[in-house]
Every structure is written in structure tokens, then in C-alpha cells.
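Asks: quick one: sequence plus predicted model below, questions after.
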Amino acid sequence: MMRSPHVRVEIHLPRVCAAAGAIRARIGREVRLIAMIKADAYGLGAAQVASALDGQVDEFAYFSLAEAREVRRPGLVTGPPDGAPDEFAALGVRPAISTLDEARRFAGRRVALHVDVGMQRFGFSPDRLGEFISICGDEECFAHAATLPQAHALARAARGRVRMFHSAASSLLDRPAAWQHAVRPGYALFRDAVRVTTPLRLVRPTTGPVGYSRFRAERLGIIMAGYAHGLRPAPVVVNGRPQRVLEAGMNTAFVTVHPDDREGDEVMLLGDGVSPETIARATRTRPHEALLRACAMGERVWRVE
């Protein structure tokens, strides 16, 4: 996707820190707080987010070694370990071990054993945990649990056999039984920290069917963002009133407007009444994807106060 120079993406780092503080208050000090900053911290900027969260979280989680190389802070790489063992060690990050070949390659190093409890992407089945412990040791294992029963499956396999295990991301933060030794929130840190806006470039009456889809409306606004920037038809807010993107072209889009709306007025694409969940429902996707798409629409600005 392209970034539109007409779209402003404001990232409020104090809100990220506040979210981390709220999670810390909920889980206490005995449960480790691992901030998941994969995919450039869901589009917010991994380097900026990591700097803001220094001292507030215990460590960071990435998907790839390349992401860890960019941020250069210790933690866990949850994706396939595509890199040399020495580089993982130099960066202070632990690879996720999902296969016996990976286990043998990283034998004697600090690793996290990746147990598949139902996601069916990477990892090995819980009944093979002992086999991997015999090669890599019993320091840590983790899973990507989408449900509480999946978190329980990891606990049954690991309790009494592995010193640290964890499986809860943002969706299980409200289930204390899933916290185990650590939690790995990502979306929960970022969902309320982004504000995406663009001005009305033009407000005009119509004279018949409009656009490619030939819809009808008495009056329209036009914004300088389209599907090339990841925009889809979805709710927006203009001057505090709910409106909607009716049709997205490649570089522009039509939005509904109130009679009092004027050229230059701010159109809220995300934030202040338009949540990632609202966008996700309208576009039939997940809130995580809606957030990442919104962050990629325009030029990012980081606010520190």
C-alpha cells in the first residue's frame, strides 16, 4: 500500500504507555509483560514504541529476526528462526523452536519451544514436548492460544516440566487462568493510541448517479485517500457526526456529509468515535488488520505528550 500525503496518522505514545500500565496493574509483578511489536508494532512504529515502553515492560516479542535487528532490544522471536544462532545470541533474542532440525541447530542456546495447541501454523504437538526438552532444555515454552482451553492445553503439557511457559496474547488478557508466567499483548497496547484523519478536499451537490458503482446521494464530500492507501468503505466521523465512506477509488473516496460540513473539515478515519472494531465489522476483517491498514494510510507523526 501507498501512504497518502493528505492523510495524517497520529500515534500517541503516552496512550501506549498507559495501556501497558493498565495491563501491569491487572497482572501484577509476578507475571512477565512481553510487548508484542511484530509488523512494525502493528503499524505504529516498532522503534518508537519500544523506546516509549522501555522500563515499563519486561521485554519485547517479534515475529522475525529482521524485526529484532531493527529494534535491537532483547526478547523473543516467535516466527521461524531464519538466521544464525550467533546472531540471535548477539541480539539477545530467543528463537522459537518448532522442528527437530531447529532444535538440533540451536542446541545449547537459549530458546523458546513452540508448542502448537490449535493454531496450526508452527510448533509441535504437546505430546512431543519431552522430546524437544531433551535437546534444548526446559527453560521456556510458549503457544499461540486463541481460547482458554488452548491455554489450558499448554499448561497441562508444561507444568512441572518447563520453568516458564506462556500462551496469552491480547484476546486472553481478561482470563487470569490464561496468564501463566507471562502475557504477550500487542493489539491491547495499540488499539486506542492512533488517530487517522484527512480533510474534505471538496464538498459538492450531485446531479445523478455517482462514481463507479452509480450510487445516489444529494451531497458528497471527496477525500484524497483511496484503496491504494488501504481505505475501504466504512464508517467515519465528520465534525462529530457519524458519516460513511460510500465508495473508494484508487486515490480518492466519496463520503457522506452534513449540510454544515465544508471543504477543509476533518474526516476521522480512525479514532474519536471510529474504532478498529467498527472498521473491522464494516470491512469483514479483524480489528488487528483494520488498525494496521489505518496506520499505513498516511504519514505518521509520533506524539510524546
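Replies: Looks like it arrived, so ask away.
Asks: from now on I want contacts and neighbour counts done on CA atoms only, so please keep to that.
Replies: OK.
Asks: biggest strand in the chain by residues?
Replies: strand 194-205 (DSSP state E).
Asks: list the contacts of that strand.
Replies: With contacts defined as CA atoms under 8 Å, 6 or more residues apart in numbering, strand 194-205 is touched by 6-12, 44, 218-224, 261-272, 294-295.
Asks: do that again at 7 Å, thanks
Replies: By CA atoms under 7 Å, 6 or more residues apart in numbering, the residues outside strand 194-205 that reach it are 6-12, 218-224, 262-271, 294.
Asks: buried subset of those?
Replies: Buried subset of the contacts of strand 194-205 (neighbour count, 16 or more other CA atoms under 10 Å): 6-12, 219-224, 262, 265-271, 294.
Asks: centroid-nearest residue for this protein?
Replies: Centroid-nearest residue in the chain: Y42, 3.5 Å away (criterion: CA atoms, centre = their mean).
Asks: tell me which element the closest residue to it other than its chain neighbours is part of?
Replies: In space, and not counting its chain neighbours, Y42 is closest to L292: 5.2 Å by CA to CA, 6 or more residues apart in numbering. Assigned by DSSP states H and E, L292 falls within helix 287-295.
Asks: repeat that for S51.
Replies: helix 46-53.
Asks: quick check: angle from the longest strand of the chain to helix 287-295?
Replies: Angle, strand 194-205 to helix 287-295, by axes from the mean of the first three to the mean of the last three CA atoms, to 10 degrees: 70 degrees.
Asks: which parts of strand 194-205 are buried?
Replies: Along strand 194-205, these residues count as buried under the neighbour rule (16+ other CA under 10 Å): 194-201, 203.
Asks: with stretch 111-125 instead?
Replies: By neighbour count with 16+ other CA under 10 Å, stretch 111-125 contains the buried residues 111-118, 122-125.
Asks: with stretch 232-245 instead?
Replies: For stretch 232-245, the neighbour count (16+ other CA under 10 Å) marks 232-238, 243-245 as buried.
Asks: helices of the stretch 1-150 of the chain, start to end?
Replies: Using DSSP state H, counting those that start in this stretch, the helices assigned to the stretch 1-150 of the chain run over residues 13-27, 38-42, 46-53, 65-71, 85-91, 100-105, 129-136, 148-158.
Asks: any chance of those in a markdown table, plus distance to R303?
Replies: Below are the helices of the stretch 1-150 of the chain laid out as a markdown table (distance: least, CA to CA, whole Å):
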| stretch | distance to R303 |
| --- | --- |
| helix 13-27 | 6 |
| helix 38-42 | 16 |
| helix 46-53 | 10 |
| helix 65-71 | 19 |
| helix 85-91 | 28 |
| helix 100-105 | 41 |
| helix 129-136 | 43 |
| helix 148-158 | 36 |
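Asks: take a look at this one as well, against the first:
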Amino acid sequence: MRPARALIDLQALRHNYQLARETAGAKALAVVKADAYGHGAVRCAQALEAQADGFAVACIEEALELREAGIGGPILLLEGFFEASELALIVEHDLWFVVHSLWQLDAIEQASISKPLNVWLKLDSGMHRVGLHPADYQAAYKRLLSSGKVAKIVLMSHFARADELDCSRSDEQVAVFNAARQGLSAEVSLRNSPAVMGWPKVPSDWVRPGIMLYGATPFDQPQSVAERLQPVMTLESKVICVRELPACEPIGYGGGFITDRSMRVGVVAMGYADGYPRQAPTGTPVSIDGQPSRLLGRVSMDMLCVDLTDLPRAGLGSQVELWGKNVLASDVAAHAGTIPYQIFCNLRRVPRLYSGA
């Protein structure tokens, strides 16, 4: 069978969750949306269930997948509901959900609810994606209370630039949030992964770690908490062909790389159809039998080429790590002009093999 596969270390996942909770000094919802950023939402949630304070997903479909797999703890719908009819499922499956728009508030008031709801009331503090306007926030909170349909309200917002440690925008958003919630008695949730790791003074009774759970840093610079993360996914394959090429020979589609000397080139069973970034250029790091090397030429749908020239023991059947513990996903993403979030989420076709359960 094709040797490409993703190895998922569930013990590393648990380590990263505990690190997030201890660093934040708060309760933590493990963010497992988008199939746990490509790591497998059900298996990741099962691995964390004994220690997690709850989980966060994007939508009700993702929540129901977890419930059907037996996950019984709190699950927060980060985008709330999209149709008023979903409230019946929210009640049936005991889900928490975000209210970010006035129409959702109207729907709650008009709905027939058999048991009280757990609502996370989202403020647009400056990201300008979703969230209530600060001028509407206090009134929305009071409407939820007076509806008689809400058991608990958590006040929340989301940072736009917390991954920029020298940017004042996060402080500005905190100031907007604090002004909007003045006088309201409720728990708060502001900190995502970069805020957990890099903004320790931001108040948060609940945090929402995402990318850090999977062992990747959201920062483009060294950071103390990032150094303690353990990569959860190792994407690997094998060399399936070796070419001995003289100088001045083109490699791959478009001839984007020309050999500058006699070279040994390994062909690896991995391509953009597996989720490896097509835009990754020559020089993107790989590890071959535990030794550093580099990508050569353009990534194809099913194959890519690597440099074996200075690795005389490497050859047919050699193990190639595309990212993992030797090659950080954030480094691959940086070379490819993207972010580790995207390369994880783009993973497909390769089987996921789990350890540390």
C-alpha cells in the first residue's frame, strides 16, 4: 500500500491541553472544529474527554458527530445556530452555543424551549467579523436574562491580532470588551491559543486553545510556551524511486529546479492531493531517516522530490518526514507562504494512525 500516512500522538495532544490550561490558569475548551484541524475530531475528543473542561466546534454537524461517538461533556457551537429550527437539536443534545447576532437573540425569545440554555454572548470588540456591536451588548445580555430561557451566560470576544506580540490591537480590544461588559455579572472568555501563550494579563475564566493543542505555534518568532509544545501529527512517507542526475538537469513540472551538480534525487509518495502545500518551494525542509534535507522542484499531485545527494545511506525505502517532531509544521508553512492551521486542515487521503490512546 502507498506509504504516505499521518501519525497522531494522542499523548502529545493531552500534554498540550494540560499546558494550555496550566498556562492560562483557567478552564479550557479544546477546539476540535474542522475535524480537529485535520487530526480527527472524534479520536482527539475521546483522548481528551477525561481531562477537558469541554470542547468547541464550528457548527452543529460537528457537535452531533461527537455526541454520536459518545462524547458527553460540554460542546460549544462557536458560530451558534444558523436557523432557528436548530434550537430543538441544541436542547436535545445539551449543547452550548454562541449568540453573535441580534436575529439569534430574537429567535431565542420566540422559541419554545423545554430546558434552559447555556449561551456565550459574543462582542465585536474590533475584529469586525461576527459579534454584537458594543452599543447593543448590555441590552442583549438583559434580554437573555429576562427571556427566562437561559441558565448561564458567558461573555466572550475574539482577538484579531493576538499572534502579533508587539501589536497594541489586543489591548485595545480588551478595553472595548471591558467597557461593554461593565456592570454585568458573568464569566468571560477572551483568550485563544496566541492569547493563552502570549497575553497572560488578559482576563479569561474560559480559554479556547486551538492550534496549540496540536503542537504548532501561532507566532512567527520564538516564544517560551511554544517551546514546550509537542507536535501531535507526523506526516510521513517513503522514497519510492531514486534518480542519479548530472548537473544542469531540470526536475519536475516546469523545470523549476535545475541541478547545479551531480545529484541523487529521491521521489517521495506525497503530493498536494494528500494536503502537502503545492506552493512549497525548493528548500522547504524535510527529514530523511532522521537527517535534515530539502524539497526539490515543484510539488506534484501524488509525488514530490527530495535531495539525497549528501545522504549516502538514504535511498529506496528511506523514511521521509514532511512535518512532525523533526520538521516543524510552522517551518513548512512559513516556506510555503501559509500557516500551520491551513496545512493541517488540508490533510486528506492519507490514513491517520493513532498512538498514545
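Replies: Happy to help now that I have it. Since the model is a prediction, treat every value here as computed from it, not as a measurement.
Asks: after superposing, what score do the chains get?
Replies: Scored by TM-score structural alignment, normalised by the length of structure 1, the superposition of the two chains gives a TM-score of 0.91; 299 aligned residues with a CA RMSD of 2.0 Å.
Asks: quick one: map the residue nearest to the centre of structure 1 onto structure 2.
Replies: Aligning on TM-score structural alignment places Y42 of structure 1 opposite Y37 in structure 2.
Asks: surely its match and N346 touch.
Replies: No: under the criterion of CA atoms under 7 Å, Y37 of structure 2 is not in contact with N346, lying 8.5 Å apart.
Asks: the match of Y42 of structure 1 and P340 of structure 2, how far apart?
Replies: Distance of Y37 of structure 2 to P340 of structure 2, given as CA to CA, to the nearest Å: 9 Å.
Asks: next one: D307 of structure 2
Replies: Distance from D307 of structure 2 to P340 of structure 2, by CA to CA: 23 Å.
Asks: likewise for K33 of structure 2?
Replies: For K33 of structure 2, the distance to P340 of structure 2 - CA to CA - is 15 Å.
Asks: just Y17 of structure 2 next, same as before
Replies: 18 Å.
Asks: same check on L322 of structure 2?
Replies: For L322 of structure 2 relative to P340 of structure 2 (CA to CA), the value is 13 Å.
Asks: same question for A50 of structure 2.
Replies: Distance of A50 of structure 2 to P340 of structure 2, computed by CA to CA: 27 Å.
Asks: neighbour count for those two, which is higher?
Replies: A direct count of neighbours by other CA atoms under 10 Å for A50 of structure 2 and P340 places P340 higher, at 23 against 11.
Asks: ok, now which ones touch the counterpart of the more buried one in structure 1?
Replies: In structure 1, P340 of structure 2 lines up with P287, judged by TM-score structural alignment. Residues in contact with P287 of structure 1 (CA under 7 Å, 6+ apart) are 276-277, 280.
Asks: would a markdown table of those with distance to Q48 of structure 1, secondary structure and neighbour count be doable?
Replies: Shown next, in a markdown table, are these (distance: CA to CA, whole Å; DSSP: H, G, I helix; E, B strand; the rest coil; neighbours: other CA atoms under 10 Å):
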| residue | distance to Q48 of structure 1 | secondary structure | neighbour count |
| --- | --- | --- | --- |
| P276 | 21 | helix | 25 |
| E277 | 24 | helix | 18 |
| A280 | 26 | helix | 17 |
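Asks: a markdown table for those residues, including distance to S64 of structure 1?
Replies: Output for the contacts of P287 of structure 1, formatted as a markdown table (distance: CA to CA, whole Å):
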| residue | distance to S64 of structure 1 |
| --- | --- |
| P276 | 25 |
| E277 | 27 |
| A280 | 26 |
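Asks: which of those residues show up in structure 2 as well?
Replies: For those, the aligned pairs still in contact in structure 2 (both residues aligned by TM-score structural alignment, their matches' CA atoms under 7 Å) are 276-277, 280.
Asks: from T285 of structure 1, how far off is P259 of structure 1?
Replies: For P259 of structure 1, the distance to T285 of structure 1 - CA to CA - is 32 Å.
Asks: more neighbours, these two?
Replies: For P259 of structure 1 and T285, the more surrounded residue by other CA under 10 Å is T285, and the numbers stand at 13 against 9.
Asks: does the more buried one belong to a helix, a strand or coil?
Replies: Following DSSP: H, G, I helix; E, B strand; the rest coil, the label given to T285 of structure 1 is coil.
Asks: and for L270 of structure 1?
Replies: Assignment for L270 of structure 1 (three-state DSSP): strand.
Asks: please say which position in structure 2 it maps to.
Replies: Superposed on structure 2 with TM-score structural alignment, L270 of structure 1 falls opposite W323.
Asks: what of R94 of structure 1?
Replies: Under TM-score structural alignment, R94 of structure 1 pairs with W96 in structure 2.
Asks: list the contacts of its match.
Replies: 74-77, 118-119.
Asks: contact partners for the closest residue in space to G215 of structure 2 that isn't next to it in sequence?
Replies: Sequence neighbours aside, P231 is the residue nearest to G215 of structure 2 in space, at 4.0 Å (criterion: CA to CA, 6+ apart). Residues near P231 of structure 2 by CA under 7 Å, 6+ apart: 12, 214-216, 324-325.
Asks: same thing but at 10 Å, please
Replies: 8-9, 12-13, 16, 212-217, 323-329 (CA atoms under 10 Å, 6 or more residues apart in numbering).
Asks: identify the residues contacting Q319 of structure 2.
Replies: Applying CA under 10 Å, 6+ apart, we find Q319 of structure 2 in contact with 3-4, 236-240, 268, 287-291.
Asks: spatially nearest residue to G254 of structure 2 (excluding sequence neighbours)?
Replies: Per CA to CA, 6+ apart, closest to G254 of structure 2 is R298, 7.6 Å.
Asks: need the three-state assignment for that neighbour.
Replies: coil.
Asks: any idea where the helices of the stretch 151-300 of structure 2 begin and end?
Replies: 169-180, 193-198.
Asks: of these, flag the one that's most buried.
Replies: For the helices of the stretch 151-300 of structure 2, the largest average neighbour count (mean count of other CA atoms under 10 Å) is found in helix 193-198, namely a mean of 24.
Asks: next one: it to chain centre, how far?
Replies: Averaging C-alpha positions (CA atoms, centre = their mean, to the nearest Å) puts helix 193-198 of structure 2 13 Å from its chain's average.
Asks: ditto for stretch 276-287 of structure 1
Replies: Centroid separation for stretch 276-287 of structure 1 versus its chain: 14 Å, with CA atoms, centre = their mean.
Asks: not counting sequence-adjacent ones, nearest residue to F254 of structure 1?
Replies: Spatial nearest neighbour of F254 of structure 1, chain neighbours left out: I222 (4.8 Å); criterion: CA to CA, 6+ apart.
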